[in-house]
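Trainee: Below: sequence and its predicted model.
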Amino acid sequence: MHFLGDRLEFPPVEMANDDGLLAVGGDLAPERLLLAYKSGIFPWFNDDALMLWWSPDPRMVLFPEEIKVSKSMRKVIRDKQFRLTQNTCFAEVLDQCAKVERKGQEGTWITPKMKASYTELHNKGFAKSYEVWEDGNLVGGLYGVDLGHVFCGESMFSLKPNASKFAFISLAMECIEKGYELIDCQVHTEHLESLGATLIPRSEFMKILKS
């Protein structure tokens, strides 16, 4: 495991341990965050005093054209139950994602410093949010970092059934339209798998990321 100093650099992802932990320390400057995503690395921790950087192998990704849309979700889309917007309330999406209780986790990795850093990335045009509305209320959404050919998904939330699915499917459809190669989902969850995401070797992920 590598300990980061003040220099803006990361070790090769191949140095990560079996759990995917690559490095400890550094800071959350927008420049470091952006370098991390471009290098196949992401931050994940619940204490600003101990910053952890990860690059798991295998990697959970969605090839946009492989998105799975169930019959029930097709009906939700057809009936126009939800309305989608982008980048209209980035801070609120972060706040809602931070409140989500997740199985096997205590607290949240979306710490105040993380919020501030991703907000800076958002102001620079790299971090983006997708918001889902029902009857004028924010009921779901997601956010992530847009690298131009890969969208690095960070977190999603849902206050109504199917709201986060609607956000994710909408993201995938837009990625198909724009010719994005994949959506980085980072680690496996059954929810993401049900939507078509799959595990691929980190080496394959890095080839696509660097293409």
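Mentor: That came through fine.
Trainee: Please count neighbours and contacts with C-alpha atoms only from this point.
Mentor: Fine.
Trainee: what's the closest non-adjacent residue to residue 15?
Mentor: residue 22 (6.3 Å; CA to CA, 6 or more residues apart in numbering).
Trainee: Comparison target, given below:
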Amino acid sequence: MYFLDPNSYQFPDPRLANADDILAIGGDLSPKRLIHAYQHGIFPWFNEGDPIIWYSPAWRMVLDPRHYKPSKSLQQLIKKNHFHITYNQHFKEVITQCKTISRNDGLGTWITDDMLQSYLKLHQLGHAKSVEVWQENKLVGGLYGVDLGHIFCGESMFSHVSNASKIAFNWLNNYLITKKYDLLDCQVHNSHLESLGAYEIPREEFLHILHKKKN
């Protein structure tokens, strides 16, 4: 287990994560450290009151936007035009809903108060972005993540009405295709993401895609 030097933003090689996919503990959630982490395939994930834990999964849940195919029922719902989508205009509201909404899938419960404030700073710096779904002028769904330019690292989503988060996910995929992104990074496996078409790839493959445009 590697304990981060509070005076340095460097991380160990992400391939050194242990069997539980934990790479390091400690440090802080400053924008500089967070961006450095995401650029190396590392992300924070911990509960309120616990030390900051940094992960580098051996198997990464991802989606190639070009291979995403919405279900027929979702396509029909989109055609009915019941929802209005905005992009990156109400980030604070989206991350707050992701943090506080009650649900059974476990997503969102890990967004601590400190993490919320840190991602608000990332948003202000242009690194964290959101998709908002509206119905009758009410925010009913959305998602947010960290934008690396060729990979969008999805963090969390929420839905107050049926399929609202899927509408946001579908819009984001279309946006990523238009902007020629390589991947939507979903980080770790869960059945909801799998139902939307996400799949797992080895860490090494993910890191190759992550770094190829830097060289």
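Mentor: Nice, thanks for sending it over. These figures come from a predicted structure and were not determined experimentally.
Trainee: check the fit of the longest helix seen in the first structure onto the second structure and give the mean distance.
Mentor: Identified as the longest helix of the first structure according to DSSP state H is helix 163-178. For helix 163-178 of the first structure, the mean deviation from the second structure after alignment is 0.6 Å (mean CA distance after the TM-score superposition for the first structure).
Trainee: For the first structure, just list every one of the helices.
Mentor: 30-38, 71-78, 90-99, 112-123, 163-178, 190-194, 202-210.
Trainee: residue with max distance from the center of the second structure?
Mentor: Distance from the centre of the second structure peaks at residue 80, with 27.8 Å (CA atoms, centre = their mean).
Trainee: how near is it to residue 65 of the second structure?
Mentor: Remark: distance between residue 80 of the second structure and residue 65 of the second structure (CA to CA, to the nearest Å) = 23 Å.
Trainee: same check, this time on residue 195 of the second structure
Mentor: 14 Å.
Trainee: one step back: what residue in the first structure is paired with the residue farthest from the centre of the second structure?
Mentor: By TM-score structural alignment, residue 80 of the second structure lines up with residue 79 in the first structure.
Trainee: on that earlier part again, can you redo the helices of the first structure as CSV, where the extra columns are distance to residue 13 of the first structure and mean neighbour count?
Mentor: Supplementary listing: these in CSV, determined by distance: least, CA to CA, whole Å; neighbours: other CA atoms under 10 Å:
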stretch, distance to residue 13 of the first structure, mean neighbour count
helix 30-38, 10, 18
helix 71-78, 37, 12
helix 90-99, 27, 19
helix 112-123, 22, 18
helix 163-178, 26, 20
helix 190-194, 24, 14
helix 202-210, 9, 14
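Trainee: Now render the ones you listed as TSV, adding distance to residue 3 of the first structure.
Mentor: Output for these, formatted as TSV (distance: least, CA to CA, whole Å):
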stretch	distance to residue 3 of the first structure
helix 30-38	14
helix 71-78	45
helix 90-99	27
helix 112-123	19
helix 163-178	34
helix 190-194	31
helix 202-210	22
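Trainee: For residue 47 of the first structure, which of the ones you listed is the nearest?
Mentor: Closest approach to residue 47 of the first structure among the helices of the first structure (CA to CA): helix 112-123, 9.7 Å.
Trainee: Name the residues that touch the closest one?
Mentor: Helix 112-123 of the first structure is contacted by residues 28, 29, 30, 34, 48, 90, 91, 94, 127, 128 when judged by CA atoms under 8 Å, 6 or more residues apart in numbering.
Trainee: Mind doing that once more with 7 Å?
Mentor: Helix 112-123 of the first structure has contacts (CA atoms under 7 Å, 6 or more residues apart in numbering) with 28, 29, 30, 48, 94, 127, 128.
Trainee: Settle this for me: residue 182 of the first structure is touching residue 62, isn't it.
Mentor: Yes. Counting by CA atoms under 7 Å, residue 62 is a contact partner of residue 182 of the first structure at 5.6 Å.
Trainee: And residue 139 of the first structure, how far from residue 43 of the first structure?
Mentor: 26 Å.
Trainee: dump the residue contacts of the residue nearest to the spatial centre of the second structure.
Mentor: Central residue of the second structure (CA atoms, centre = their mean): residue 154, 1.8 Å from the mean position. Residue 154 of the second structure makes contact with 144, 145, 146, 184, 185, 186, according to CA under 7 Å, 6+ apart.
Trainee: Can you tell me the residue that sits opposite the residue nearest to residue 15 of the first structure in the second structure?
Mentor: So, by TM-score structural alignment, residue 22 of the first structure is matched to residue 23.
Trainee: Neighbours of its match, how many?
Mentor: The tally of other residues near residue 23 of the second structure (other CA atoms under 10 Å) stands at 26.
Trainee: got it, and residue 63 of the second structure?
Mentor: For residue 63 of the second structure, using other CA under 10 Å, the count is 22.
Trainee: and if you look at residue 102 of the first structure?
Mentor: Using other CA under 10 Å, residue 102 of the first structure has 9 neighbouring residues.
Trainee: now it: how far from residue 16 of the first structure?
Mentor: Separation of residue 102 of the first structure from residue 16 of the first structure (CA to CA): 25 Å.
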